[in-house]
Every structure is written in C-alpha cells, then in structure tokens.
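1. Prediction below, plus the sequence it came from.
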Amino acid sequence: MNNIYYKNTIFIWAVFFLSVVVSAQKENDTEENLFQQFQDFETPDEKLTFFFNAQDLYRETSTYDWLDLVNLYLNAAIKDEDSAEIERYKLIQARIYYDLGDYDKSLAISKELYAEKEDLDIYLKSKLLDIMDDNYGQLTMYTEQIEIRKEQRELGINENVAFYDIYANLGMYRKAMEHYIDNVKKTIEENDFYAQAEYYNNLGNYLRLDESAPTALSHYKKAKGYIDVYMNLITRKKSEEEIEQANLLRGIIEGNIGKCHVDLKQYKEAIPHLESAINTLKKHKTKDLSSEITENSLAISECYLQLEDYGKATDFLSDNLETKTTKNLLRKNRLFALYYDRTEDYKNASIYLKKNIRVRDSVLDNQSELRKQQLATVMGQDLAVSQTMLAEQKLALEKSRVDMMAKERNINLVLISLLFTLVGFAGLVYAYLKSIKNQRLIAEQKYIIENALVEKDSLLKEIHHRVKNNLQMVSSLLSLQTKNTRSKAAIEALEEGKSRVKAMALIHQKLYQNEDLSVIEMQSYIESLINSVQSVYKKGGHNINITVDAEGVELDIDRAIPFGLMLNELVSNSFKYAFPDDDENGKIYIHIRKIGEKEGYFEYSDNGIGLPEDTDERANSSMGIRLMNRLANQLQTTLNIDKTAEDGVRYWFNFS
C-alpha cells in the first residue's frame, strides 16, 4: 500500500515539473527577444518597419549592440552597392545615434539622406524628417526645426504645424501655453483620463516655468486626479505597458507638485511628493527621465538645505548628479555654494559661485543673441502660417460669394420665366421671395455683427496684452536704472515705482486672460499682486501669513487700477516697516466685499509695530500716503486710518 502511495506521489510531481517546463518554454517562444525578431526578418523594409514601430527596443539588448548589428548590415549593403538598403540602414543608424544622445552624429547621417530625399518614398521621408526635427530640437537649432516642420506640412505628413514646444524652449511660456491649448485641447476626448492628465500636467509646466506657481499647482492637482481615476478605472482593461506608463506619469506629476511647493517656499510639504517621484522614476531606467530625476533631486536637496538638515541634503546633492542642461548645472552649483556657506566652508562656497559666473559668461551671454534671432524667426513663421490660413479663408469666402451670386442670378432667371408664365401668382411669388431675401439679409447681418464682436474682443485682448508688455518694459528699464544708481534713496524710489508699474501691468494681464474683458476677478488679482510685491522685497514678506478675502468680487478697470495701486502701497509698507525684527508671526488681512450691486467695502490691516507718532506730519511729505489719498479720491471716497489700534494698522473705506 505504501509503495503504491509513493509511486503515485512521484508520478504527480513528475507531471507537475514537466508542465512547468513546457509552460516556461511556451512563454519564451511567445516572448522572443526583440533583437532576435529584428534579425529574423528577411528584407530591409521589414526590418525598418519593425524597428520604428516596436516598443522599448533597448530593454533586453543595449543600444550599442543594436548599433553594431545595424553597422554590419550597412557595411554589407555598401559592399553590394545596394542604394535602397543603404538608405534604410542609415535611417535606422541615425535613430540609434539619437537614442544614444549623439545628436551631432545623428544629424550628420540624416543630412546625407536629406541631400538625396527625392529618391525616398513618403514613409522614409516622414521618418527622416521626424529624426531631423528631434535633433534640431535637442541642439536648439530652432530656425532649422521650423523649416523641417514647414516641409512636413507641404508633404502632407503633418497638416497641423505647431510651435508651442519651440516657444517653451525660447522661454515664451505663456505663448507656448496658448498654442498648446489651441492645438491639443480639441483633440482630447472627455473620457480619455490619461490624455487629460498629460494635458493638465503640461499646462502646469508652462505656468510653473512662467513663475505662476499657485495656478500651476492647481493644474498639477487636476492632473493627479485624472491619472488616479485612470489607474482605478476597472471598466477598461489596461496592458502592463499602459500601467507602467501611467505610473511614470504619476511620478512625474508628483515631482512637479513638489517643485511647486519649493517655489512657494513650502519645503516640508514638498519633500514627500519629491521623494515619491524620485523613487517611482528610478524604477524605470529610461534616459528620457534622467533630467526629471535630476530636477527632483536638486529640489529636495534645496528643501533639506533650507530646513538645515545638511546630511539629507548631501544624500541628494552630489558631484555624480547628472546635469545635462545649463539651468540644472547653475542650480546645482548654487546649492553647493549654499551648502558650503551654511557649513562655514567659505572657500568651497566661493569656488562654486565662481563656477556659476563662468557658466553664465561662457554660455548664457552667447545664447542670448542667438535666442533673439531664433525668436524673430519663430514669430515670423507663426505670422506666415497665420497669413496663409487667413488667405485660405479669404479664398473660401470669395468662392462662397461667387457661388451665392450665381445662385442669385439663377433665381432671377427663374423668377423672370415664372413672371411670364404665372401672371396670376406674381404677387404671391414676389412676397414670398422678398421674405426669403429679408431673412437671408438678417442672417448675413447677424453673422457680420457676431464676427465684428469677436474681432473687437480679440483686438481688446491684444491691446491689453501690448499695454502689459509695455509696462513690463518700463519695469525692466527701472530695474536697469536701479543697477546703475548708487543712491539708496533713489534705488528705493525706483523700486517703489517698479512695484507700482507691475501693479498696473497685472491689471491688463488679468484682462486679456479673462473671457469677460469688462471686469477683473479681485481674488486672483490680489494674490498675483502680492507675489509681485514679494519679488521686489526679496528679504521680507515671505513668512508673513497673508489672508485675502475677496472671493466673487469683480471690479471694472476704472476701479481696479486705483485699488491695485493702493493695495501695492499698503502691502509694500507692511513688508518694509511693519515687521522690522521677526515676521514669523506677522499677519496681513485684506478684505473686499460687495454691499449692493454697485457699493462695496474695503479693509486692510496688519499686526505689525503700528504707525509712528508723527504720522500726520509725514502725511504731507510722504508720496505713498499722498498717492493713496488721491487714489481714494478717484474712487470717490475717503481713506480712513484707525489710529487707536494697539497693534498694527487698519485702513478702510466704502466705495461705489
């Protein structure tokens, strides 16, 4: 009995082992190495199509092994003098060099093929132009990149030519965001949560780079919400590759949220997001993510430096940290200088500061003139594309008008024939046709009026945008004048003037960003104004707790400008004078509410040291107080000051 039991047991284990071996063999057969699959194809066309359509080619086989194999095929084709094979293997070779980061080599091979592009079919041309576009982008050769995109449009490869990535590379983040919204938003379906997450993450990137961290943070949070919904959606089956891509996007979004908190000086809030992002991105050994990992590592090291945890700061900050971009290199050197300064190693701090100076002198100054030329080219091309579109629309309208005139002539001929044949019904026919004509005239007039209104709104937005740009130019001129002025009083006066100009520029910025050009939403405007004032007074104001209570209040431009200038003066005074020793417990409260349809109430207070005893005497000599009183007169009210408060100051007035 025992012998039978043992025999059965051995037989069961043998069958189990055999089934495992067979299933493993099947799995190996189904998941054949991509490198081997590439070699199994017989023709160069099959190899090329497989190479450009396969996903994650370098997961199992290194990029250099791919390059060696393609070089063997290429040398054989050269030996056989087979020009078609040479073209295809050179195209693959160019893409591999791009993936290796050798953009100059990749571009050189691409240019050889481009010189004989007439011999290439449309598929090979499209792949070649894609590679050249990518290389020009990496080498910051934006003028050449624009020409490649024009050619893609002319060949019908890409009908919608967009320049938002080039605008972003040139630092025009608002312009890039506008083009990105115009080109991408209409292509995203409402239930495509992954695409929605990518969309809001990219909007957040443009806003963060444009130094609008609070607004960027809200977009990043939207993006995180969409990617969480996508990951948790059980009604849609996702492949392993889709899950991996979603996790990567979630890691990138987490890092961006952390970087926003760093920009807002919220270092403790930033650390968990940055740590989560770094851990997620390091699981995927992808070259495209090395820059993201570097930025997150620099951001978290800055957090620990600001929190004086130097041990953890150096865990993320080291000489081995990859810095492929000038921006990351400068930030890394700045953080090293800060670390050595905090640890009182002033010699090393000086070394890293000098490194930054050399980098700026050798790179940034040389790039500035080139960027101006590239910017002019991009703007010119953008204008050319817009003019082309307008010309096409004009031709379409002209054709429509000619067709309508032809129809009118045909109708008139029919009417004349009916007039002679149907005399008895002439009156009814005339009345009926006149009614149709009136309706058409009304429809045309309505169309013209609607187009005129749209054009008016566009022109108003453009005017406000240009006014904002001119005011920013004035602000820049004041900054330049400040650098060339040694008088402390003059510098303070120029800085105050610069702050007032920024307050007015913000009004026009908010107007052209709004759908409704007649009013300004005060909550977001006040928050932006405070950020602007903080940038002027860099040594103060960042630890003050500022509360803004103006939700739902909207003012027209005639009232918003005096409000903005008055608030600029009040916040500036608080930053300069209210908290001379320690502003950690400093508080500022700003309150605006509407009492009726036209009437309202404004109040401003802080808990600083209060007003000096000679306030009344200073009122006649202080430009700021005289300016506020005149601004109050513009609002047809009187600025009230609470002189009985024990701590701080309080201003208020009613307005209509």
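-> Perfect, I can see it now. Numbering: from 1, shown residues only.
2. use CA for all of it now, contacts and neighbours both
-> Noted.
3. Would you map the helices across the stretch 551-656 of the chain?
-> Secondary structure of the stretch 551-656 of the chain (DSSP state H, counting those that start in this stretch): helices located at 557-573, 615-621, 623-634.
4. so of the ones you listed, which one's packed in deepest?
-> Among the helices of the stretch 551-656 of the chain, the stretch with the highest mean neighbour count (mean count of other C-alpha atoms under 10 Å) is helix 557-573, at a mean of 20.
5. which residues touch that helix?
-> For helix 557-573, the external contacting residues (C-alpha atoms under 8 Å, 6 or more residues apart in numbering) are 499-500, 503-504, 507, 518-520, 526, 529-530, 533, 537, 604, 624, 627-628, 631-632, 634-635.
6. Separate out the buried members of those residues.
-> 499-500, 503-504, 507, 519-520, 526, 529-530, 533, 537, 604, 624, 628, 631-632, 635 (16 or more other C-alpha atoms under 10 Å).
7. quick one, what contacts Tyr136?
-> Contacts of Tyr136 by C-alpha under 8 Å, 6+ apart are Leu107, Tyr142, Glu144, Gln145.
8. also this one, for the comparison:
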Amino acid sequence: MKGIFPIIFFILLGLSNNIFAQDANDILLKEYHAEKHDTSKIVSLHKYIKLNYSSPDSAIKYSKISIELSDKIQNIALLAKSYNLLAISYYYSGDLINSEKNLNRSLSYYTQLKDKRGMATCYNGIGVIHYDQGKLYRALQLYIQSLRIKEQLGGQLSIAMTLNNIGNVYKDLEKVEKSLEYYNKSLAIKKTLSDKHGIAMTLNNIGLLYHNNGEYVKAQDYYKRSLIIKKEISDLHGEAMTLNNIGLTYEVQKKFNLAIPYYEKSIAIKKEIGDQYGLAMSLINLATVYRANKNYSRCYKKLFESEKIAKKIGATTQLRDCYQRLYETYEIQSNIKQAYKYYRLYIAAKDSMMSAESIKNIQKLQAQYENEAKQLTIKNLTKKEELSQAKLDKNKAELKSKNIINIGLIGVLILSAILGVFFFFSFKQRTKTNLTLKKSLDEKEVLFKEVHHRVKNNFQVISSLLNLHANNTDNEAVKKALGEAKDRVGSMALVHEKLYQSKDLTQIKMDEYISQLIMHLSDGFDIETEFATILKIEDIYLSIETAVPLGLIFNELITNSLKYAFKKGANNSIEIEIKKIEDKIQVEYKDNGIGLPKNFDLDKLESLGLNLVQILVLQIQGELVVDTGKGACFRFEFSLPK
C-alpha cells in the first residue's frame, strides 16, 4: 500500500537532536585518533558508528576500519560486533545483500564465542532482511529462532521488539488474529517498561493491520492513539508518518476532503524537519487526493513539486511513483501524448532501480579484470625478455672464455635467435589479438544485455498501449481480448528481463522464470480465490527459442485455471513438473479444479487459449496429451535442440 511503511527496529536507537549528534561525532573522532591502544580505538569507533547510521557511507567506512583493527589484535568479540555494525550500516544504505553477508559473518563469530545474545541479535537482523525481500516464511523462522534465545536470556525490551517483528510478518501474511496476538504481547511488555516510543510504534503497526484488513475506523483509532504519544515525546518523524497514514485511511474510504488536512500537516512537519524523502512521498499522496476531487491543476502542482525534490535527492522510488501518477492523470484527461511521455519516464525510473547498481558493479569488476590482465601480460613479457637477455649474456661469456669459433654452432645460434625473435613477436601479436577479442566479446555482452533490456521495455510499452485501449472501450469482449493479449506480451517480456539480468545471455533458468510468471499472472487477476503452487522443476536451462513458446503455454494454462477451474474456499492448487530424461524434456501441468468438460476434444477446440497451447506445443516439436480425469492435466515432451 502506497506511503505506508511498517516500522521494524533493526536495533534499538536513541533519539538525539542534530546539534548534539554533530558535537558527539566530533568528540568521538577526536577520541579515536587520540587513543593509543587499538581496543580503545575500536570502542570509540563503535560509538561513532551507532550515531551515524543516517550517514551510511561514513558508518560503512569506519565499520571497515573497526574490522581491520579487530582482526589485527585477533579479538573475536570485537570482530563479531564490528561485522554486526557494518551489516547495519549497509542496511541503512539500502544494500541488503552486503548487510546479510556481514550479519552471517557476525553470527559465525558469535557462535564461535557461544554468545547467545549476539546470536539472537543476528537472527533477528537477518530476519528483517528476509522480511524486506518478501521472504516472509524464512523471516518468521529466523524471528522465532531469535525469540527462543531471548526468552532464555531475558531482556524484555529486546523480546518486545522481536514479538513486534513477528506480528509484522503475520500482518503481511494476512493472518489478522495471529498478528494481533504478537502485537498485543509486544505492547504489554512495552507498557510494563513504560517504553513510550515502542508503544507508539506498535500501536501504529496495529493500525496498519486493521487498515490492510479494510477496518478503517479501528485503524484510525490506533493511529490516533499512536499520534498522541508521538506528540507527547516530540517524535516529529513518527508524528508525520502517522498523520500520513491517517490521511490514507480517509483516502481509501473516498473521504478526500478529510484526508487533505492530515496530508498537509504531515507535509508541514516533514518540511520543518527536512525529511525530503518523506516529503516527496506525502506530496504524491496529496496529489492523488486532488486528482480524485478532479482538481487537476493542484494535482499537477504537487506532483511537479515532488518530482523536483526526488530528482534533487536522488529518490528513485518517489520519482518512479511520481511519474506513475503523472502518466495515470494525463491518461484520465485523454492526453495520450503526455501520458506516453511520463509512462516512458516511469519505466526508465523503475528499471534504473533494478539495474543501475548491478551495471555499476559489472563495470567496476570488468575494469579491474582488464587492468589485472594487462599487468599480468606486461609482467610475463618482461620476464621473457630478462630470460632471453640472461641467456645471450651467458653465451657471450662462454664464447669469450673458450675463444672457439664454431661456424656450425654460430649458425644454429643465429637460427635460434631468429626463431626466438619470431616466436616472441608472434606471442606478442597473439596476446594483443586475444585482448582485442576479449574486449570485443565484453562489448558484445553489454550490447546483448542492452538489446534484451530494450526489447523488454518495448514489450512493456505495447502492454501499456493495450491497457490504454482497454480503458477507452466499453465493450467487455474487447476488454477481455486486450487483457489476454497483455498477459501474453507480459510472459514474453519476462523472458527478456530474465536474460538481461542473468550472466548467461543465451539461456534461462526455468524454475525462476516459471515462479516469476505465476506471480506476474496472479497479481494481474482481481480474484479472491486462493491457490497453492507446487513446482517440481529440475535445474534446467533453456534457450530463448524454447523458453518463449513454453512461457506462452504456461501463460494460457495458468490463466485458464485462475479464470475457470477454481472455487472460492476450496484447497485449490496448481502443480508444474519439468524434468530432463536423456535428451528430452518432459512437462506436466495440472490443477485440482472443476476439471474439463466431459466432451472435451482437442480437435474441436473453440477456445483461442487452448488452440494456442496446441500450436505452441507443435512449434517445439512436441505432442499434447490431455487427461480429463480429476482436475485438468496437460502433458507433453520435446527434444532439446542439438
């Protein structure tokens, strides 16, 4: 849901004003430089890092220095703590991969020390990362692991934090009662400890839970209780966030005039405290309400204001959302030219979030590799020259000392020298050619990635155009046909997306592709019926020529199951099995829905989707077999291209 961010405490941080924090930073850095002993230096650095998570680059820099010093004195406890602080610093920078990697290093040291409190902290931290990545069941497992240790050790505030995190997972899993159970346990502990900041945070999260469940009156009650405490403790950041959340509850109820003052108050506080990221987000929310009131001039004004801030601070997420609202608003006003312009900007912002950092890392590694290869070539050539010179000097000394002139030997030596020079220049030329070929291959790889990226973007543009046409027609049959075409385009776009994100630009890992395709299709359907997916897919890579038709086949079969096969409240499931036997791929798709009609006949199909399935199976030189027993089952096999 837009603009709502559940608060998960990665660690327990104190609040201090900016002037005090800056003074403390200066004092701690002076202490660090003045200390003579490495242990004291590390302790000063740890204090400095904890105060500077909001400046992650600085926190990362000093965390790495702390690790070097800890490693130097071989202090395992300080190493464990230093890696933990580095992980938190990476987390605040948005680098979840490096954060998890360093938490696992910290965990290994805490395990070596048998430090259960440290282990519990790491399990909780890794759980937070998995939660942010949407891996909810893994996050839940880690939180529970952390909670068990904390309950053995005591420390009520830390227990309350993990209980709150478990509540967040159950909230996202839409298990309302379970989520409330853990939130209330957390809340009870915080009330006992008079932890006002924690109480306000959990009240806000309960508000989010009721909001997501559509119980907006209850959500507003908990938000307002949270707001009272946040005002009492002068938590301006929290106050602005909760005001924004209250605005959202009124917005979803279409009480737009009631939402506006809450958004405006939130914006005023964010301007006061300099929260540029939050300000850009709340301006987008306020613009959305103005749009709903058909006050388009104010809507555009707020969106352009948000765009300016987002560009200035490099807030790609807010920029993406801003462009999305702009293209949607222009589309509503039938300004197709401007809608298309901002749709392209929206796609570009969305893609840059996924690819900018990976491209930067690839270029860095490529430059490093080329430099190392160049240095190695120079070193080898220098060594060969030195060896050749040494050999010539030795021959000269022997000839001088013996004073024997052997015409035959001279001839052999001259011939050897000529061959040596020939081979040397051949080697040099071959090395140069190899480096040129490598550079050419690297350039082609980047080109192929860019081609796949552009193809995927063009597919998305086509998808958007289909969507625009669907929204501009009242003919339900046309809308349905355009929607199905959009899904087919989406399955092909996904192939190219997987290709430009993979190391191998010619093959696609099928288990990842099918999983993502199912998510893409289920997200696109406005259905209340739940279903489970069972994937039995071996570690198989297929070329684009095979993956595209196979993706379209699954697109049609999954769509058919979601639209026609499942009943609300039943234990619905889709099972896909793909396995390799010698040089053949065997595929089986089945659901446990209402099944196919008794008179089902492959040769007399009227459905475009199933006709397309049959054509695509033939295209990859397979033969479709249908089982009309319980549910629907489709089988086929095909040979791998040689």
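-> The structure has been received and is ready for your questions. The model shown is predicted, which means the values in this text are computed figures rather than measured ones.
9. Once they're superposed, tell me the TM-score.
-> TM-score of the superposed chains, computed with TM-score structural alignment, normalised by the length of structure 2, equals 0.56; 492 aligned residues with a C-alpha RMSD of 6.2 Å.
10. could you dump the contacts of Tyr136 of structure 1 to a markdown table with secondary structure and distance to Leu611 of structure 1?
-> Formatted as a markdown table, the contacts of Tyr136 of structure 1 follow (DSSP: H, G, I helix; E, B strand; the rest coil; distance: C-alpha to C-alpha, whole Å):
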| residue | secondary structure | distance to Leu611 of structure 1 |
| --- | --- | --- |
| Leu107 | helix | 67 |
| Tyr142 | helix | 56 |
| Glu144 | helix | 61 |
| Gln145 | helix | 60 |
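11. In ChimeraX, how would I select the buried members of those?
-> Filtering the contacts of Tyr136 of structure 1 down to the buried ones (16+ other C-alpha under 10 Å) takes a single ChimeraX command:
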select :107,142,144,145
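12. Same list (the contacts of Tyr136 of structure 1) but as a markdown table, adding distance to Ile96 of structure 1.
-> Listed next are those as a markdown table, based on distance: C-alpha to C-alpha, whole Å:
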| residue | distance to Ile96 of structure 1 |
| --- | --- |
| Leu107 | 11 |
| Tyr142 | 22 |
| Glu144 | 21 |
| Gln145 | 20 |
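13. Out of the contacts of Tyr136 of structure 1, give me the two with the largest separation.
-> Within these, Leu107 and Tyr142 form the most distant pair, 13.9 Å apart (C-alpha to C-alpha).
14. buried set for the helix or strand hosting Asp321 of structure 2?
-> Element membership for Asp321 of structure 2, per DSSP states H and E: helix 316-332. The neighbour-count check on helix 316-332 of structure 2 (16+ other C-alpha under 10 Å) flags 316-331 as buried.
15. Can you flag which of the buried ones among the contacts of helix 557-573 of structure 1 belong to strands?
-> Val519, Ile520, Tyr604 (DSSP state E).
16. which residue in structure 1 lines up with Phe271 of structure 2?
-> To be clear, residue 271 of structure 2 is Lys; Phe isn't right here. When structure 1 is aligned by TM-score structural alignment, no residue sits opposite Lys271 of structure 2.
17. For Lys271 of structure 2, give its distance to Leu283 of structure 2.
-> Remark: distance between Lys271 of structure 2 and Leu283 of structure 2 (C-alpha to C-alpha, to the nearest Å) = 11 Å.
18. ditto for Ala219 of structure 2
-> 22 Å.
19. Val451 of structure 2 now?
-> With C-alpha to C-alpha as the criterion, Val451 of structure 2 and Leu283 of structure 2 are 36 Å apart.
20. more neighbours, those two?
-> Leu283 (25 against 14; other C-alpha atoms under 10 Å).
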